[in-house]
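Engineer: Coordinates for the following, if possible.
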Amino acid sequence: MPAPAVDRQRVLAHRAVAHDLVAPGTGDVVLGVGLQDYPPGRSARPALSLRTGPGRPRGDLALVHGVRGALHLHRADDLALLRGALHVADGRDWSRQTMATFGDELAGAGITFAAALDEVAAAMATVTADGTPRTKGEVSGAISSAVDHRLAPWCESCGAAHVHDVLFRLATLHAGLTVQVDPALPSRFRYAGSSDGTRAATDESRAELVRRFLAAFGPAKPAHLAGWLGLRPAAARRWWDLVAGELRPVRVADAELWVHADDLDRVVDAPPARGVRLLPAYDPLTELADRELLAPDADRRRKIWQAVANPGVIWADGEIVGVWRGRTRKDGLTVTLDPFEPMSPAQRQALEPDLEVFRAAAGTTTATLAPA
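Structural biologist: Okay, the predicted model is just below:
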């Protein structure tokens, strides 16, 4: 049976529904993959509130270093699964963008990445056992001399030997550490022990994480999974193969992409997306590798995804139609809009409920929309 053809607009419409952007929902799909939080404390919780509505109960949540070592907001009940999936054995599985050459260097020295994770995590658990929250510098300073020196190479920019940054971040997850953000000074977050570091079975955890990835970001292909996980293509393909028998192909333009069988009808029959939203920087909708599908125009892609400090995006009827940045001064938040095309008064008015979410997150008394 030939793969059904699905146009780009239908793919975007399906993702909008899955992400609870068309109508308030549970946020379960995005929580299943985690919501990236950057700057710390500023993006993940607003992104979740935009999907669920303010004040909806969501259960216990935890801010941890998840995929790629980046900070993500997850359900606390999912941390054992996340540890199981991200207990990577071979440092050579990490992409150069994620790990540079460090994973290869460990493998060349005969050290598995899993062993490195376990050693650093054990040291972290010992240091934080007294329950006192500690900054990254404090944890790093306490453990770097206590682990194999090959795990803590000399860092020219810091002028010190310390545990490799990505190894450090991933190890915090395995040590059972979560991140506590100071709203007044989010860059100075602290680590605190909040769980026992239980780890679920690796293959089962990876299979489930791939299913969740496809629920949030499908239709997709293994290369997209590799980009999201920060793995080399061959390593991501091994994860993909764990669920390959559950997937179905679709044709999007000239590409063969894949969805989970449970989602095939939802993709093929997705109704047009409607609505206008403000989404934060690093929102789950934009954190996939298929940027060309999300924004076919190269100039617009350069505005959406920048080398550092991505802006938020303006979303309308399934499309990213502009970007925005916020600035907090005294008691007021100003959101400066930079739409790709002129916005109607009705569209600007439709952004007011989302503006209120960002005002509450910023802790200001007022919030205004301003043109670029």
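
Engineer: drop to CA atoms for contacts and neighbour counts, all remaining ones
Structural biologist: Fine.

Engineer: just the strands in the stretch 1-150 of the chain please.
Structural biologist: According to DSSP state E, counting those that start in this stretch, the stretch 1-150 of the chain carries its strands in the segments 35-36, 61-65, 71-75, 134-135.

Engineer: Could you dump those into a markdown table with mean neighbour count and distance to Pro311 added?
Structural biologist: A markdown table is the format used below for these (neighbours: other Cα atoms under 10 Å; distance: least, Cα to Cα, whole Å):
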| stretch | mean neighbour count | distance to Pro311 |
| --- | --- | --- |
| strand 35-36 | 28 | 14 |
| strand 61-65 | 23 | 21 |
| strand 71-75 | 23 | 17 |
| strand 134-135 | 18 | 27 |
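
Engineer: any chance of those strands in TSV, plus distance to Gly159?
Structural biologist: Output for these, formatted as TSV (distance: least, Cα to Cα, whole Å):
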stretch	distance to Gly159
strand 35-36	30
strand 61-65	25
strand 71-75	25
strand 134-135	18
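
Engineer: and Pro272, which of those strands is closest to it?
Structural biologist: Closest of the strands of the stretch 1-150 of the chain to Pro272 is strand 35-36, at 24.8 Å (criterion: Cα to Cα).

Engineer: quick one more, to check against the first:
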Amino acid sequence: MTTRLSTRALNRATLARQLLLARAGIPVIDAVAHLCGLQAQEPQEPYAGLWSRLHAFDPAALSALLVDRRVVRTHLMRRTIHLVTADDALAWRSRHDPTLRQKVLGAYGKELAAVDIDELAAAGRELMADGEPRSMAAIGRALAERWPAPGPRPLGEAVVAALVPMVQLPPRGLWRSGGGVRNAPLTLWLGREVEPPEADGGDTTGEDLVRRYLAAFGPATTADLRAWCGLAGLSGAVRAVRDELAAFRDDRNRELLDLPDAPRPDPDTPAPVRFLPAFDNAILGYDDRSRIVDDEHRGLSVAGERVVLVDGRVAATWTVREGAVAVTPLRRFSRSDRAAVADEGRELARFLSGGEQARVAVAASPRGQRVLSRTTMWALGAS
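Structural biologist: Okay, the predicted model is just below:
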């Protein structure tokens, strides 16, 4: 008989896989690899995400990995910017190529209808072959000299986001550093070639993606897998590894797949307060996000709001306001929940400020019940 996993059991499994049940004492690059990358269109967000997941996380370590070209910022899953290891970028890029092309043509099909996409890709590679970093706008303007009708934006975005594997170069993505986006070819930046598609029609890359996803996100449905990576055609990869996997059922009787020996903690395992950055894959990495967020709040992370987990579930949003970490509950907190949120928020404030301050403000009323002002904030000073 197939074991049934409750929503709470799935929640605890997700927290364990996402390194949110207990901070991990592993190197930063191992965490990035285990998590299958971090969504990173907001350049500073991965730092908060790793701070919540790693013991004594040093942001300089992640910056060093970017400078040393061991991790990169590139378009990958769901055509969004992800921070991934260099090895994963090279291994996974070819498998994502058809989907990336499809998405960019879906966005600019009308503008690019008269453009031969293979010719545009070749022109993009030729333009970038000199190794000179360029912005998307500069790439688009250069290509518009040959194809004036579409305009620079569709041409530049097609090349950067889909047709030519690119990376966003530092200082973009470095800790507490600004700077616009400068793109360079992935192969030139890393000095290695992208792994080509398999000539024999196999899909070992897809099979690896299935295993890696389950290690970081399982137990999960095949719909969850597709929602995370945005790839079509993974059913064959799932079938190929199915004999390796364990099967479960959720509260709605849907089949969940998992690695047999992956952690599935007791549902009653205590879950600490955790602050998640915008667009965190602990939420976005599923089709059914009910294991971690109520349906009424499902859109928060999609909208780019940072969230706070209390007892493993999304219970508040947070931002930085006037130097303080400001928390807005989505429901009423108990006294102990409020204290735990304030304690963790204070530590986050210390991290974000480089130890200069530790101020947190937790709103007295849940979101939407009252317009927030200074008099409705419960403020905790630096300690």
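
Engineer: Nearest to Ala171 of the first structure, out of the strands of the stretch 1-150 of the first structure?
Structural biologist: Of those, the one closest to Ala171 of the first structure (Cα to Cα) turns out to be strand 61-65, at 8.6 Å.

Engineer: which residues in the second structure does the closest one match up with?
Structural biologist: Across the second structure, the stretch matching strand 61-65 of the first structure (TM-score structural alignment) is residues 71-75.

Engineer: From the rest of the structure, what touches that stretch?
Structural biologist: For stretch 71-75 of the second structure, the surrounding residues in contact (Cα atoms under 8 Å, 6 or more residues apart in numbering) are 29, 40, 65-66, 80-86, 89, 161-162, 165-169, 173.

Engineer: do the same with stretch 92-111 of the first structure
Structural biologist: Stretch 92-111 of the first structure is contacted from outside by 68, 90-91, 112-113, 150, 164, 166, 230-232, 234-235, using Cα under 8 Å, 6+ apart.

Engineer: And those residues, which is closest to Ala298 of the first structure?
Structural biologist: Nearest to Ala298 of the first structure, judged by Cα to Cα, of the contacts of stretch 92-111 of the first structure is Gly230 at 23.0 Å.

Engineer: list the contacts for that closest one?
Structural biologist: Per Cα under 8 Å, 6+ apart, neighbours of Gly230 of the first structure: Val67, Arg68, Trp94, Ser95, Gln97, Thr98.

Engineer: Go through those residues one by one and say which ones hold in the second structure.
Structural biologist: Shared with the second structure under both residues aligned by TM-score structural alignment, their matches' Cα atoms under 8 Å, the contacts from those are Val67, Arg68.

Engineer: Out of the contacts of Gly230 of the first structure, grab the one that's most surrounded.
Structural biologist: Trp94 (25 neighbours; other Cα atoms under 10 Å).

Engineer: taking the contacts of stretch 92-111 of the first structure as a set, which two sit the farthest apart in space?
Structural biologist: Across those, no pair lies farther apart than Arg150 and Ala234, at 26.0 Å, counting by Cα to Cα.

Engineer: between the two, which one's more packed in?
Structural biologist: Under the neighbour definition other Cα under 10 Å, Arg150 of the first structure and Ala234 were set side by side, and Arg150 has more, 17 against 13.

Engineer: tally of neighbours for the alignment partner in the first structure of Phe248 of the second structure?
Structural biologist: When the first structure is aligned by TM-score structural alignment, the residue opposite Phe248 of the second structure is Val250. A total of 22 residues lie near Val250 of the first structure under the criterion other Cα under 10 Å.
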